[in-house]
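**Q** Structure of the sequence below:
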Amino acid sequence: MQHGLHGDRKRLSAVRALTLVAVLLLAGCAKPAGTDGDLVNGWAAQPSASYTVPAVGTCVTGGGISAFEPSAAPVTTVDCAQEHTAEVVLVGTFSGPAAAAAAPPAWDSDPSRAAYAECSKAATAYVGADWHTGRLFPWFSLPKEAAWKGGARQYVCGLAEAEDDLFAPKARTGSLKDGLKDPKPLALTCVRLDGSDVSPEGFYRTVEAVTPVGCTEPHDTEFVGTWTAAAGAYPDAKRLNELASDGCYGKIAAFLGLSQLQLYERGDVYTFWTGLTANQWKLGDRVAHCFLNVSSKSKLTASLKDLGTKPLPAA
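**A** Coordinates of the predicted model:
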């Protein structure tokens, strides 16, 4: 995953086909005596490659599902009452020039970006609010090459509940449907950071895990909203940190009920962001999750919404 810390008001630290072709050339070979020349001996021809598409509302498991990562591993459809990792929110179909192509669209292509945009809209409608504001991440599956050659043109969109890092799936039972409608059981609220290289003030210079928790549980970080980067080439790590940290800074100030100058003067609330991986950007999703962050020495047990200029609550 991609994330960054913004400390001392301006200190940043970023963390973190095979195609096998067999060609058989049979040319100039005479039929041996005593044979009929029928290589298949009357056997039926093998069927074309099939592609079973899971229906909207069904759940799947397996397949190495992770956020914004193409995977060739198969998935298994299961009842949503059973443990699973993702839920299907849309099955779309490529059409026009994309469907006429000899191979499925590449991850970094206009057809894939258009398909993913439909996925994102469907995911938001499925859970009842912008899915980016939940403990959720998307699963986007393109047809494999063999299935494409067999005529498959469907892509599959799903959602998974996030566990550590917000990019890894949490095994769950039950449907995600309407999970961001009141009382919003899947809303992203507070998280606990774990890391290393801790500053004297108690801030992690290197973050290794981002674990969603309830705001009444001890935590040091709180979700304040999302920020969307402008379209363009994917920035290098330093520039990405600058853009996301500055974009999220305003979100934090508004969440606390402060001007950006007032937030700067506090000095005890930093900026943390996550998201904006290269594969995410390739699909046209340039959304970062923005968080306020306090020292790990000052564990919070309540939201800081509208804190203003008041001091941080005592641990």
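**Q** only C-alpha atoms for contact and neighbour calcs from this point on.
**A** Fine.
**Q** Once you drop chain neighbours, what's closest to residue 136?
**A** Once its chain neighbours are removed from consideration, residue 136 has its nearest residue in residue 161; the separation is 4.6 Å (Cα to Cα, 6 or more residues apart in numbering).
**Q** Which stretches in the stretch 51-200 of the chain count as strands?
**A** Counting by DSSP state E, counting those that start in this stretch, residue ranges of the strands within the stretch 51-200 of the chain are 59-61, 76-78, 86-93, 136-141, 154-161, 190-198.
**Q** for the ones you listed, which one sits closest to residue 10?
**A** Put simply, out of the strands of the stretch 51-200 of the chain the one that sits nearest residue 10 is strand 190-198, at 16.8 Å, with distance taken as Cα to Cα.
**Q** Tell me the first helix or strand C-terminal of the host helix or strand of residue 225.
**A** According to DSSP states H and E, residue 225 maps onto strand 221-228. Beyond strand 221-228 on the C-terminal side, the first helix or strand identified by DSSP H and E is helix 237-256.
**Q** tell me the angle of that following helix relative to strand 221-228?
**A** Here helix 237-256 points in a direction 110 degrees away from that of strand 221-228 (axes from the mean of the first three to the mean of the last three Cα atoms, to 10 degrees).
**Q** helices and strands around the next helix or strand after helix 237-256, which ones?
**A** Toward the C-terminus, helix 237-256 is succeeded by helix 260-266 as the next helix or strand (DSSP H and E). Here helix 260-266 is seen to pack against helix 237-256 when contacts are counted using 3 or more Cα pairs under 8 Å, 6 or more residues apart in numbering; DSSP states H and E.
**Q** Alongside the first, I'd like the structure of this one:
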Amino acid sequence: MERKRTVIFLVVGILVLCSGMIGLVVKFSGNTRGPVGDGSTLTPRVGTCRNSSEPGTAAGFPETFGGRYAMCTGPHEVETYYVGRVDGSLSDTGADKEIGDTCRAEADKFLGGPLPTGKVATTSYLEENASHLAKRWFSCDIAEVGSTAATTLVSRTGTLRGALAGTGPMLIGCANATTDDFVFLADCATPHTAELAGLYTLREEVVPADGDARDRAVAPGCQKTVTDFLGWDQPTFEDSELIEGTFWGPTAEKVRAGDRVFQCFVTTLGDRKLVGSVRALGPRKVPVVA
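**A** Have a look, this model is predicted:
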């Protein structure tokens, strides 16, 4: 699995974070791909579930396809939601893009809503040691997670199919921000430091050369997403001494490969905590405590 990377950046003015405050931008962990072993003995099947680790633990996605199979109605961590074939004539880069595009599109259909709005993460596996490489299988796998970094999978019962359709507990609402993560909360009644404001999709014609270019391209769009969520105009947002905004999303490399959706968060300044949602806050007082 690809190692995660944290980028700290400074932005001012109309960017997501203003008044010289430092914001957090980190890589979204969905759609990473790990190797698999001998495809002749492990062939994925849609609708199967399994545990990724030893009993009593719930680390991140396993490095290889496999694990301890389980009934989806019983405790499990990982669910296979799509299995496809990739043309062996494709380069590694071409195969990665085809798998990533397919798994993201199929995840939205499987969940009934956009993948980045949910407390879920995905990974994919590609058959590496097949005797005939003309067409290798790949699997798209999903799990409930406790934070955006997805380093820990949540043991659950029941399928994730349709989990993001309408409203429900699997949608990301409020969270606590750390230096490199957003830890999800059950609701916004618990004091918290962040709330998902929405998603921003980077335009197809934008091809960032590096992380700084990605930040400059994404920041204005995410700031607009945050101000719309708050019901504020830009001057009100820039003048606030209580809350700001930041975003979490794919690296510049992942953007170039087709992953272009970023999560935009409202976050607090200093050590303050929000004690309610700030959706459509408008002229009301920001619900913060020291």
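**Q** for the counterpart of the residue nearest to residue 136 of the first structure in the second structure, what are its contacts?
**A** The criterion is TM-score structural alignment: under it, residue 161 of the first structure has residue 144 as its aligned partner in the second structure. For residue 144 of the second structure, the residues meeting the contact criterion (Cα atoms under 8 Å, 6 or more residues apart in numbering) are 77-78, 119-121, 153-156.
**Q** same deal with residue 4 of the first structure?
**A** With Cα under 8 Å, 6+ apart as the criterion, the residues that contact residue 4 of the first structure are 12-15, 207, 241, 245, 272-274.
**Q** quick revisit: turn the strands of the stretch 51-200 of the first structure into TSV, including distance to residue 222 of the first structure.
**A** Rendered in TSV, the data for those read as follows (distance: least, Cα to Cα, whole Å):
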stretch	distance to residue 222 of the first structure
strand 59-61	30
strand 76-78	34
strand 86-93	25
strand 136-141	16
strand 154-161	18
strand 190-198	4
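**Q** wait, which of those is closest to residue 227 of the first structure?
**A** Closest approach to residue 227 of the first structure among the strands of the stretch 51-200 of the first structure (Cα to Cα): strand 136-141, 15.9 Å.
**Q** what's the neighbour count on the counterpart of residue 242 of the second structure in the first structure?
**A** With TM-score structural alignment as the matching criterion, the partner of residue 242 of the second structure in the first structure is residue 268. If you count neighbours by other Cα atoms under 10 Å, residue 268 of the first structure ends up with 17.
**Q** one step back: please name whichever of the strands of the stretch 51-200 of the first structure is nearest to residue 49 of the first structure.
**A** Residue 49 of the first structure lies closest, by Cα to Cα, to one member of those: strand 154-161, at 13.9 Å.
**Q** The spatially closest residue to residue 21 of the second structure that is not a sequence neighbour: what's it in contact with?
**A** Nearest in space to residue 21 of the second structure, with sequence neighbours left out and distances taken as Cα to Cα, 6+ apart, is residue 10 at 6.6 Å. Each residue near residue 10 of the second structure by Cα under 8 Å, 6+ apart is listed here: 17, 20-23.
**Q** now swap in residue 49 of the first structure and tell me
**A** Remark: with contacts taken as Cα under 8 Å, 6+ apart, residue 49 of the first structure is in contact with 146-147, 149-150.
**Q** Closest one to residue 114 of the first structure out of these, please.
**A** residue 147 (20.5 Å).
**Q** Would you agree the closest one is in contact with residue 53?
**A** No: counting by Cα atoms under 8 Å, residue 53 is not a contact partner of residue 147 of the first structure; they are 10.9 Å apart.
**Q** Neighbour count: the two, which is higher?
**A** When neighbours are counted by other Cα under 10 Å, residue 147 comes out ahead of the other of residue 147 of the first structure and residue 53, with 19 against 14.
**Q** Look up the closest residue to the residue mapped onto the more buried one from the second structure, ignoring the ones flanking it.
**A** If you follow residue 147 of the first structure across to the second structure using TM-score structural alignment, you land on residue 130. If you skip the residues right next to it in sequence, residue 130 of the second structure has residue 39 as its closest partner in space, 5.7 Å away by Cα to Cα, 6+ apart.
**Q** now do residue 159 of the first structure
**A** In space, residue 159 of the first structure comes closest to residue 138 once its chain neighbours are excluded; the distance is 4.6 Å by Cα to Cα, 6+ apart.
**Q** What does that neighbour correspond to in the second structure?
**A** In the superposition onto the second structure, residue 138 of the first structure corresponds to residue 122 when matched by TM-score structural alignment.
**Q** Likewise for residue 209 of the first structure?
**A** For residue 209 of the first structure, the aligned residue in the second structure is residue 181 (criterion: TM-score structural alignment).
**Q** same thing with residue 226 of the first structure?
**A** When the second structure is aligned by TM-score structural alignment, the residue opposite residue 226 of the first structure is residue 199.
**Q** which residues touch that match?
**A** 116-117, 222, 225, 261-264.
**Q** How about residue 242 of the second structure?
**A** For residue 242 of the second structure, the contacting residues are 268-270, 272, 286, 288, by Cα under 8 Å, 6+ apart.
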